[in-house]
Every structure is written in structure tokens, then in C-alpha cells.
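[1] here are the coordinates; sequence isn't available:
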């Protein structure tokens, strides 16, 4: 039931829509016309789009780990605006090819905000560059881009997880990037997109699920992951639905959502670990976890809980003072996981025994 794609099809569609419009404008003066809302000319903006598309393709194809690859494209003297559009079209094709041929769990360097992105992240960034800057160029030249709403939704659900969806995805994306207004929402003065967080451990990769993945998981899909045995279990699907509900309400803090646990040895997802919500006013947040039976008994849950506990209470997450978990009294295995990580019992609530891991215990 997979509804999300690698991003290659969306890149193809975005290139087609944007290039078609840009070609109708190449008889105008791009060098002297300023792109709407930018300090760049329409020509400089178009060159920026071409450069970014080729750079993103290079990052993925080259598996860049620590920085941008040290190259850039340069246009030959005398290149026409139509020639720049040709390069945009070519750069889009290169990025789409890189996206389609890159394995789904591979990540490459991008600075915002966690220094890496997967193929869907790069695809979404590429589509965003195409749509938003074609919009800027078009407005600077006196016309309007009206892209397919599905393309704007693709971007929003992958790199704008903390933006509450609106009735019109394109208008929402324009608002989220400081290019428009939405009724009942304050103007956006500064913004950055938000690739998903990944936490590596010795044997696992904990991958934060994007709204697109959450939506698919709750709808009985696989979320873009290959699962061990009969995964994902009902607990993972229920957790995905709760986190997606937070996204729909605009209350999601992306890194305090749902992590899918991927086994490094074979790339199979074996379970999930999720936050019930972002930290409250007392710096308290609660977690729950779910592992397919075939992966239990090997220490994977302990490894995942320890990684999330260390991350949540680490220096970069200064608003978290304690992490809670509640287990049923008869669930000795789950209690053992918490105790091995350093959680201590702090009483009972309606759902079972409560455990806590505080900042000073790390």
C-alpha cells in the first residue's frame, strides 16, 4: 500500500511544470529584472536553481558525508536565459536519477538541521528549489506559477514537519517560506526546512519518521521501510497515528516524534520508539517502544532506549530534564530494558509502573 515514492517522479513533474513556464519567459530581460522577494536578479535566481540541483545530485551520488563536494557549475560566456533553463532541466534529471538509484537508507551531507538527508529529503529540497524560485522569477517578470498541489504537499510532508497543513498546500508552502499570507497565521519572517533526525547506534539506525511516513504507517502501509517478519506491529501504527495527529494540529516538534528502528546488518525495520509529546513545562517527556517478536531478546530495545535517552538529555536538548516510561507490571522484559539503561521506578499510574531517567543519571 505504499503511497510515497522515492521522489524521482515528483522531481520530474516539478521540472516539467517549472521549465514549461520559464521557457515562455525567456524573451524578457532576466538580468535587469529582480526576482520577487529576493536580492537576486531573475537570471541569478535561475542560475542558483541550476547549481543547487546539480549539487544535490552530486551529494547523493558521491555519498558526501561531512561537507558539500568542492565543485560548482559555471555558465559559459554568452549563455542565454534559455540555456540556463536547459541546465535547470538537466540538473533536475540528474537529481531524479540520483534519487532513484540511491538506496532508501543512504544519507548524504546537508547542513539543515542535522547535517544529513536521505533521498526523499534531497528530492523534497530539489522540488522546493524549483517551485519556490520559479515562483520568485515568475512574479519578478509579471506572471504567476500555479503548481500541482501534490508537489507542494510532497515538500511539506518531508521537510516542513512542524508546519500545520492548510487547505491549499501551495499557499501553505508559500506562507511557510515567507512568500505569502494565511488567514489566522502570523507572517513568517525567517525559515529553514527540516530534514529528519537519525540516531546511529552500534547495531541500529533510529530514523525519525517524516509526516509522509507516519501517514503511510497509520494507513497500513510500510512507511517506506522494509520490515522484519510481520512488522510493523499495531503499536507502531497506533503511535504513528498519534504523532501524525500532532502534525495535523501544528503541535509536532519533529525530533520528538516516532523513530523507526532499522537493523544495520540487513536494513530491516524491527520496531519503533516514540515520544508521546514534546517536553512539557517541567522538562518531562514520555517514551514508548515496540519490537517485532523475532527481534526480541537480542538487546535491540535496550540499545534504542539508551540512544534516545542520551540524545534527549544531552546538551543540545536543554529543555529535557527527565524521560518517563510506563510498563505493565507483568512485562518483565520491558522493565529489564529500562533498568539496564538506568531508569528508576518512581511509582505507579493507571497504566502500570512508572520509570524515570533524569539528566543527572547520564
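    In hand now; what should we look at? Quick caveat: nothing in here was measured; it's all calculated off a predicted structure.
[2] drop to CA atoms for contacts and neighbour counts, all remaining ones
    Fine.
[3] how about the helices in the protein?
    Secondary structure of the chain (DSSP state H): helices at 8-23, 42-61, 81-101, 119-140, 149-159, 169-176, 211-218, 234-249, 300-312, 332-341.
[4] just checking, what packs against the first one?
    Identification of packing neighbours for helix 8-23 by 3 or more Cα pairs under 8 Å, 6 or more residues apart in numbering; DSSP states H and E yields helix 81-101, helix 119-140, helix 149-159.
[5] which one of the helices of the chain lies closest to residue 30?
    helix 42-61 (4.8 Å; Cα to Cα).
[6] picking that back up, ranking the helices and strands packed on helix 8-23 by mean neighbour count, which comes first?
    Compared across these, helix 119-140 shows the largest average neighbour count, a mean of 25 (mean count of other Cα atoms under 10 Å).
[7] tell me the buried residues in stretch 324-340?
    Judged by neighbour count using 16 or more other Cα atoms under 10 Å, the buried positions of stretch 324-340 are 324-327, 334-335, 337-339.
[8] TSV for the helices and strands packed on helix 8-23, including distance to residue 304?
    Listed next are the helices and strands packed on helix 8-23 as TSV, based on distance: least, Cα to Cα, whole Å:
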stretch	distance to residue 304
helix 81-101	28
helix 119-140	23
helix 149-159	23
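[9] among the ones you listed, which comes closest to residue 37?
    Closest approach to residue 37 among the helices and strands packed on helix 8-23 is made by helix 119-140 (6.9 Å; Cα to Cα).
[10] the closest one versus helix 149-159: what angle between them?
    130 degrees (axes from the mean of the first three to the mean of the last three Cα atoms, to 10 degrees).
[11] what is helix 119-140 packed up against?
    On a contact count with 3+ Cα pairs under 8 Å, 6+ apart, helix 119-140 meets helix 8-23, helix 42-61, helix 81-101, helix 149-159.
[12] take the one below as the second:
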């Protein structure tokens, strides 16, 4: 996996400035930016303001709202000066991303209330790429950003979007800026930062498709794993997540989470859903721990946190867990988390109607 980094922010901003510099002598204030209602001047100011805001959120560890500041250009600043401001704010965001430790999160509303350093980097990159497209369209310039940057932001910020035949047309379509054969036009959109669910000693950290792809291929997903890597169940779950993403059916909130220990930031296991809730409001969870983390109550803590989060939703009425008959430790985990053993009839229905393996015990917790 090639993680999103400050270097990627630098590259995105450099591509923006290189594309726009030939037109600095044009009238940006009187020219519309593509399909936007803004002028080219206003759009370029927005790029700089977004980069600065993301740097400020991350550097200041803002938790409840945007930090109350913005950019005001000096009177008489021309287009060349404005591009210099874009370059400068890009450096500020890139530097902040590099200096921020893993796991630090700050406020951003879309859609779960916070973002990590990779999320802020990806958002800054997306702002630069898409709005440079808008400017270039308004000014009659050619622009196509580095393909690997576009592919990265799709896998980090657009987990709900099925990959298309090429990254750049897919991102333009996903942001309402273009058409994609076989797909309906997009009229409303937003990106998705990964979700985190707090537990007592753990943070359940949502795994993005980019991270899942690396885990599936035997990597560490950019996480510091106790024991050097995840247990096989987490890798299997990551593989299913990637398949769902590639098929365009991935629901980020019902994905896979890494269990990150608060005391040292090390990942000790994985937990997640087998899919989105069905028409009966049923959802199934699964989990595992690396060997060195077992016997300390982490699994119970994680199962409680994820189950209570799910049951608080309007679309979930029942959470299921299946456990091997001889796995007494896992049976104790779900029992401590408030699950009860299914009745004979419930297990029969689960086998006949939902394909539950006959070699597994079914446990249920209801809202």
C-alpha cells in the first residue's frame, strides 16, 4: 500500500499551479469556473482556504468545530500572487501531515465528525485536483492530474464509489463533474472519512479500501501490529471488503475495523460486519485478536462497543454472532457482551433462510 502523505499534497498542489500559471494574465474574476457558480478567482481562493483550514484543524487538534480563522488576501493581489498563496498553504498542509502522529484526529463533519492525517491530506488533494479542473474548464486549459493521486483519493475518501475504467473520469463522475458510461449522473455527493468507534481501552478504527487491499496482500495496512501483523481472520475480512468495494456495494459504516490500543497505538485485532443490515434489520459481526492480545478482555470490549453502536441505529434490530462449537473462549466473549444462544428454531431458520453453517453456534443480541 502507498499511503497518502504530505508528499502527495505537494504533488497535487504542484500540478494545480503548473496547470494554471500559463493563464495568470487572464481575467479570473470575470470568468466562471466550469460548472460552479463561482468565478475562477473565487475558486482559486477556495483552494487556498481549504488547504489552510485543513492544516489548521490538524495542527490545532480542533475537536468540535472549525478553528475560527481564514485567509484574507492583501489588496491588489493578482493571480500570480494568489497562486503563490495556494503553493504556500499547500506546504503548510503537507508539513502538518508529516508532523502529525498516527491516530491523531480532528474535527471534520463529513460524515462521521473527525478525520485523521491521511484524511486531511486526501481532502486537500481532492480540493486541489477537482477545483483545478473547474478552473481549467473555465479558462480553456488542458488538465489531467497524476493518475496515482486520483486512484489514491478514490480508495481513501470514496469507499462507496465503485472503481471505474480509469480513475480521473471516475472521480469527475463521483463529484458531479462528468458522465460515466452505465452510471446515472451524480447530483449530490460527499466524501467519506473513515469512522472510529471509541471503547474503554481501544479505538475501533475503520479500515479504508486502500488499507484493506494492503492487508489482503499480506501487508500491515500502515498499522503497527502487535506481533507483526493481523490474525488470518482480519486478512480474510479485508479481502471481502475489497471485493465489496470493487463491486460497488461497500457500505463504509458496515465495514471492518482495526482494534487499536489506546496505551501505545498498536493494533491488536480486527472486528467488523459481514455486510449491511438485511430487510429484517439483522446484521452479523465477526472478530479476532492477535495471539499476544488474547485473554485481556479486548475482544469483549470491542464486541460491546460495535454491537451497541449498531443497535443504536434505526436500521439495525438484531446483531448476530456465530461461533464454532469448540471455541469456548469466543462463546464467553459474546455471552459477556450480552448475547444469548439462539433457540433451536432460530438456528434452523438461520441455516435454512440465511445460509448459516451447521457447524456454528448462533448467538443473538436484540435492541
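    Cool, got the structure. Everything numeric here is computed off the predicted structure, so don't read it as measured data.
[13] alignment lookup: residue 168 of the second structure to the first structure.
    Taking TM-score structural alignment, the alignment pairs residue 168 of the second structure with residue 170 from the first structure.
[14] got it, and residue 330 of the second structure?
    Using TM-score structural alignment, the partner of residue 330 of the second structure in the first structure is residue 334.
[15] kindly report the same for residue 52 of the second structure.
    Checking TM-score structural alignment: residue 52 of the second structure goes with residue 54.
[16] so that match makes contact with residue 97?
    No - Residue 54 of the first structure is beyond contact range of residue 97, at 11.2 Å (criterion: Cα atoms under 8 Å).
[17] need the buried residues of stretch 324-340 of the first structure in a markdown table (columns: distance to residue 123 of the first structure).
    A markdown table is the format used below for these (distance: Cα to Cα, whole Å):
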| residue | distance to residue 123 of the first structure |
| --- | --- |
| 324 | 36 |
| 325 | 36 |
| 326 | 38 |
| 327 | 40 |
| 334 | 38 |
| 335 | 41 |
| 337 | 38 |
| 338 | 38 |
| 339 | 41 |
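[18] looking at the helices and strands packed on helix 8-23 of the first structure, spot the one closest to residue 71 of the first structure.
    Comparing those against residue 71 of the first structure with Cα to Cα, the closest turns out to be helix 81-101 (14.1 Å).
[19] mean deviation, the closest one versus the second structure?
    With mean Cα distance after the TM-score superposition for the first structure, helix 81-101 of the first structure departs from the second structure by a mean of 0.6 Å once superposed.
[20] could you tell me where that helix falls in the second structure?
    The aligned range for helix 81-101 of the first structure is 79-99, by TM-score structural alignment.
[21] closest to residue 276 of the first structure out of the helices of the first structure?
    Among the helices of the first structure, helix 234-249 comes nearest to residue 276 of the first structure, with 7.8 Å by Cα to Cα.
[22] what sits up against that closest one?
    With contact meaning Cα atoms under 8 Å, 6 or more residues apart in numbering, helix 234-249 of the first structure is reached by 161-165, 211, 214-215, 217-220, 252, 257-258, 271-272, 274, 276, 289-290.
[23] just the buried ones out of the residues you listed, please.
    Buried among the contacts of helix 234-249 of the first structure (16+ other Cα under 10 Å): 161-165, 211, 214-215, 217-219, 252, 257-258, 271-272, 274, 276, 289-290.
[24] if I look at the aligned residue in the second structure for residue 179 of the first structure, how far off is residue 144 of the second structure?
    Alignment note (TM-score structural alignment): residue 179 of the first structure maps to residue 177 of the second structure. Distance of residue 177 of the second structure to residue 144 of the second structure, given as Cα to Cα, to the nearest Å: 14 Å.
[25] the more surrounded of these two?
    More crowded of residue 177 of the second structure and residue 144, by other Cα atoms under 10 Å: residue 177, with 19 against 15.
[26] for the counterpart of residue 304 of the first structure in the second structure, give me its contacts.
    Taking TM-score structural alignment for the superposition, residue 304 of the first structure sits opposite residue 302 in the second structure. Neighbour list for residue 302 of the second structure: 199, 202, 204, 259, 271 [criterion: Cα under 8 Å, 6+ apart].
[27] top of those residues by neighbour count?
    Going by other Cα under 10 Å, residue 259 tops those with 30 neighbours.
[28] what's it aligned with over in the first structure?
    Under the alignment defined by TM-score structural alignment, residue 259 of the second structure corresponds to residue 261 in the first structure.
[29] from what I see, that match and residue 274 are in contact.
    No - counting by Cα under 8 Å, residue 261 of the first structure stays clear of residue 274, with 10.3 Å between them.
[30] wait, doesn't the match of residue 179 of the first structure sit right on residue 35?
    Yes - Residue 177 of the second structure is within contact range of residue 35, at 7.4 Å (criterion: Cα under 8 Å).
[31] show me the contacts for residue 327 of the second structure.
    Applying Cα under 8 Å, 6+ apart to residue 327 of the second structure gives no contacts.
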